[in-house]
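Novice: Got a sequence here, can you model it:
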Amino acid sequence: MSVIRIVRSAALLSAAALALSACGSDSAITPAGGSTPSSSSESTLAGTLSGSGASSQDSAMQAWIAGFTAVNPDTAVQYSPDGSGAGRKALLAGGVQFAGSDAHLKDEEVEASIEACGPDGALHIPAYISPIAIAFNLDGVDELNLDAETIAGIFRGEISTWNDPAIAGQNEGAQLPDTPITVIHRSDESGTTENFTEYLAAAAPAVWSTEASGEWPADLDGQENAQGTSGVVSAAGATDGAITYADASAVEGMGTVAVKVGAEYVPYSSEAAAKAVEASTPVTGEGRPDGDMAMDLVRDTTESGAYPVVLVSYHIYCTTYPDSETVDLVKAFGSYVVSEEGQAAAADAAGNAELSQPLREKAEAALAGISVAK
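Specialist: As a prediction, the model looks like this:
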């Protein structure tokens, strides 16, 4: 990112953070129509914001933290990438102010959020859209074409060698060895696992008969596991013939799968992931607050150019907090994350797809409704 862009971003973000602090706070702010602050020292925000959750968005999170605290020097944001399930549990237990999660709250978690967060519960704000790469370590092979049924067969252990006819038939001319396939999955409860198994269950139901879950099926024997995104990528990179699934930002240097969608094979990219998200529908149900942005993704899409093995990683906030200082911090940080500048910073760091303008505007409106508990 150029020096000119950084300076311009700092001014814009400082103004945005200060304007948002007007909601639920008596802090001094820039008046409507007033001049933009010329220095980060003019920020009135102070305090520490704590979060926990998805390891997939950790690279993006570090970029968000650096950008936000640069223009708000009296603030600190702490984030522990312990996995989506751990992040949601920490939020519902009152241990953190926000959770990062690659999966939205389940119905029972929505009910728990009402006790933890007040009568309107918790609010999902999409922060990070990224393809999940199906990545492998096979000497001399950089890319493979695979349909959903073959991918599901591999991860169930039913296709066990790399020269299996189901793989070879979709990759004419590829030099495929008889190396055994070693499946490496997440050991921790993971939103990446939940998104990946949602794809398998929707796109290849005849093969992947197990219900989608954030926990890998315990009945699949002979597979290896590791904790977190970095764990599975490291294990796969050290194992000849291994295959895994991980946030695409983490698999540099490994072979990857182009997934069959309709009549074509689509390699992962931020643009292809964003196209898949465009077809999503809102999650509905009792206890979800107005403005909630949890999404159901169409995993079996046949849309040309869409990559359906995708995750939408959320920041999950309470709709109310006990004091105005926390409300100010949550709104300001949340607004920075979804802003054009915040999304660009994350994309530079992690290669994710940036939120569209309509999604950004909807997210900003939802964040504005966070308030002090009565």
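Novice: contacts and neighbour counts: CA atoms only from here.
Specialist: Fine.
Novice: got the residue ranges for the helices in the stretch 51-200 of the chain?
Specialist: 58-71, 84-92, 107-117, 148-156, 165-168, 191-203 (DSSP state H, counting those that start in this stretch).
Novice: Show residues contacting the last one.
Specialist: Contacts with helix 191-203, where a contact means CA atoms under 8 Å, 6 or more residues apart in numbering, come from 54, 56, 83-85, 101-103, 132, 148-149, 151-152, 186, 208-216, 245-247, 299-300, 308-311.
Novice: returning to what we had before: using TSV, lay out the helices of the stretch 51-200 of the chain together with mean neighbour count.
Specialist: TSV is the format used below for those (neighbours: other CA atoms under 10 Å):
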stretch	mean neighbour count
helix 58-71	21
helix 84-92	24
helix 107-117	18
helix 148-156	20
helix 165-168	16
helix 191-203	24
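Novice: wait, which of those is closest to A22?
Specialist: Among the helices of the stretch 51-200 of the chain, helix 58-71 comes nearest to A22, with 17.0 Å by CA to CA.
Novice: How far does the closest one sit from its chain's centre?
Specialist: From the chain centre to the centre of helix 58-71 is a distance of 15 Å (CA atoms, centre = their mean, to the nearest Å).
Novice: From the contact counts, what lies against it?
Specialist: helix 3-20, strand 75-80, helix 324-338, helix 340-350 (3 or more CA pairs under 8 Å, 6 or more residues apart in numbering; DSSP states H and E).
Novice: Taking their axis directions, that helix and strand 75-80 sit at what angle?
Specialist: 170 degrees (axes from the mean of the first three to the mean of the last three CA atoms, to 10 degrees).
Novice: okay if I get the helices and strands packed on helix 58-71 as TSV plus distance to L92 and mean neighbour count?
Specialist: Converted to TSV, the helices and strands packed on helix 58-71 look like this (distance: least, CA to CA, whole Å; neighbours: other CA atoms under 10 Å):
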stretch	distance to L92	mean neighbour count
helix 3-20	25	18
strand 75-80	16	18
helix 324-338	16	25
helix 340-350	26	21
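Novice: Following up with a second sequence; could you model it the same way so I can compare the two?
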Amino acid sequence: MNWFPGRLSVVGLTGSALVLTSCGAMADADEGAEAQSAQASETPAHEGWNFEGGDGVLDFGEVQGRLNGGGSSSQQRAMDHWLEIFAQTSSAEVTYSPVGSGDGRAGLLTGEYAFAGTDAVLDPNEVEQSQERCGPQGAFHLPTYVSPIAVAVNLEEVDELNLSPEVLADIFSGGIASWDDPRIAEHNEEDLPSTDITVIHRSDTSGTTENFTEYLEEAAYNWEWSSSGDWPADLTAEFGSGTTGVLEELARHDGGITYADAGQVGENALRASLAVGGDYTDPSAEAAAEALAASERSDGGPGNDMGFVLSRDTESSDAYPLVQVSYTVWCNQYDSEEEAQLAAAFATYLVSAEAQNAAADVAGSSPLSADLREEALDSIDRISW
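Specialist: Here you go, the predicted model:
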């Protein structure tokens, strides 16, 4: 795959080297400083970069500077690993604060962060705000981390648990209070204990909450609340801050139930299977990828945006519809050449086969397909300064 001269030339993502050269060096020697200055705001951050076959390690050469990001806690495990590896392939410093999707998006829009991690796409108001922060084209989404959201349960001596969307809605709305309720038993061969159910939800504004409530809103006829990153205020329950917080709370409550990124749910918790198309589907990376393949693209973003509208009511039992696409959100235009080049370099690493496979190993996510990785590189190529 090749772009027009001066953009990225990709010989291969796996086993490649990235070499940076100055944007100014790409200009004609005959062009004066005035012409170069006039063109600076339209200069692609990737100008002069090339991928070449290497020894199997992505090398980001002389890229340097500091890049701060923040947002989704669900991708923290993968992000910690990515940051560690990227530090070995560049001279740059990249940080990430797992403050939650809502605070991450807000931080990008105010300039606190150069990129945000989010489990939900920007809303129309945020898209408009991003045009002030990120130039006329605003911000764009890259799918970075695709994972099932597990319905995690603390029930000792129970090996398997099946739930329908309607039963799940009744549990989280308080309509089912005990694990031996006949509505749960209808979906399970195994006898369940009479243990009281303790519902645990996120206390912070969370993309995981938005994905979970969106699933209930679309897949369960008896869920009365609109999807939101904030848990419904009139549903009283236990709570925790961030993915770590709800899972710590789950461990303290026998009979507890919560929702969290499947890759971060420990072995001591039970992951429920959900009723899909007349069968029950486990929260696996493969089933999450099937759900993404059945989904459509969102509208309203710039031409290089890669946001999705996820299909929650699929009838394919191969798909697990309680899935989240965790994005990194980037500016199409940054204030400086250094920031733009570093943003483009780190984004390129995140969507590489190396990074995606590493996330699958350490966090159980589903790697992006080769076609999505190729499209993501096209999107990154639009970053300018």
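Novice: sorry, back to before: compare the helices of the stretch 51-200 of structure 1 and give me the one nearest T239 of structure 1.
Specialist: helix 148-156 (15.9 Å).
Novice: re earlier: can you put the helices of the stretch 51-200 of structure 1 in JSON lines and add distance to G140 of structure 1?
Specialist: Output for the helices of the stretch 51-200 of structure 1, formatted as JSON lines (distance: least, CA to CA, whole Å):
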{"stretch": "helix 58-71", "distance to G140 of structure 1": "29"}
{"stretch": "helix 84-92", "distance to G140 of structure 1": "34"}
{"stretch": "helix 107-117", "distance to G140 of structure 1": "45"}
{"stretch": "helix 148-156", "distance to G140 of structure 1": "20"}
{"stretch": "helix 165-168", "distance to G140 of structure 1": "15"}
{"stretch": "helix 191-203", "distance to G140 of structure 1": "26"}
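Novice: closest to L359 of structure 1 out of the ones you listed?
Specialist: Closest among those, using CA to CA: helix 58-71, at 17.9 Å.
Novice: For E42 of structure 1, see how far away the counterpart of D279 of structure 2 in structure 1 is.
Specialist: Under the alignment (TM-score structural alignment), D279 of structure 2 pairs with E264 of structure 1. According to CA to CA, to the nearest Å, E264 of structure 1 and E42 of structure 1 sit 53 Å apart.
Novice: Equivalent analysis for S21 of structure 1, please.
Specialist: 13 Å.
Novice: now swap in A204 of structure 1 and tell me
Specialist: 55 Å.
Novice: go on, G83 of structure 1?
Specialist: Taking CA to CA, one finds G83 of structure 1 at 35 Å from E42 of structure 1.
Novice: which one of the two has more residues nearby?
Specialist: G83 (27 against 17; other CA atoms under 10 Å).
Novice: Show me what the more buried one aligns to in structure 2.
Specialist: So G83 of structure 1 corresponds to G100, using TM-score structural alignment.
Novice: Report the contact partners of that match.
Specialist: G70, G71, S72, S73, T118, D204, T205, S206, G207, G242 are the contacts of G100 of structure 2 under CA under 8 Å, 6+ apart.
Novice: Filter the residues you listed down to just the ones in strands.
Specialist: Of the contacts of G100 of structure 2, the ones assigned to strands by DSSP state E are G70, G71, T118.
Novice: And the closest residue to the last one other than its chain neighbours, how close does it get to A177 of structure 2?
Specialist: Across the structure, with CA to CA, 6 or more residues apart in numbering as the measure, the residue nearest T118 of structure 2 apart from its sequence neighbours is S101 (4.3 Å). Spatial separation of S101 of structure 2 from A177 of structure 2 under the definition CA to CA is 30 Å.
Novice: go on, Y327 of structure 2?
Specialist: Counting by CA to CA, the gap from Y327 of structure 2 to A177 of structure 2 is 35 Å.
Novice: who has more neighbours, these two?
Specialist: A direct count of neighbours by other CA under 10 Å for Y327 of structure 2 and A177 places Y327 higher, at 26 against 18.
Novice: I'd assumed D119 was in contact with that one.
Specialist: Yes. Counting by CA atoms under 8 Å, Y327 of structure 2 touches D119, with 6.1 Å between them.
Novice: Hmm, Q137 of structure 2 is touching E128, no?
Specialist: No. The criterion here is CA under 8 Å, and Q137 of structure 2 misses it with E128 at 9.7 Å.
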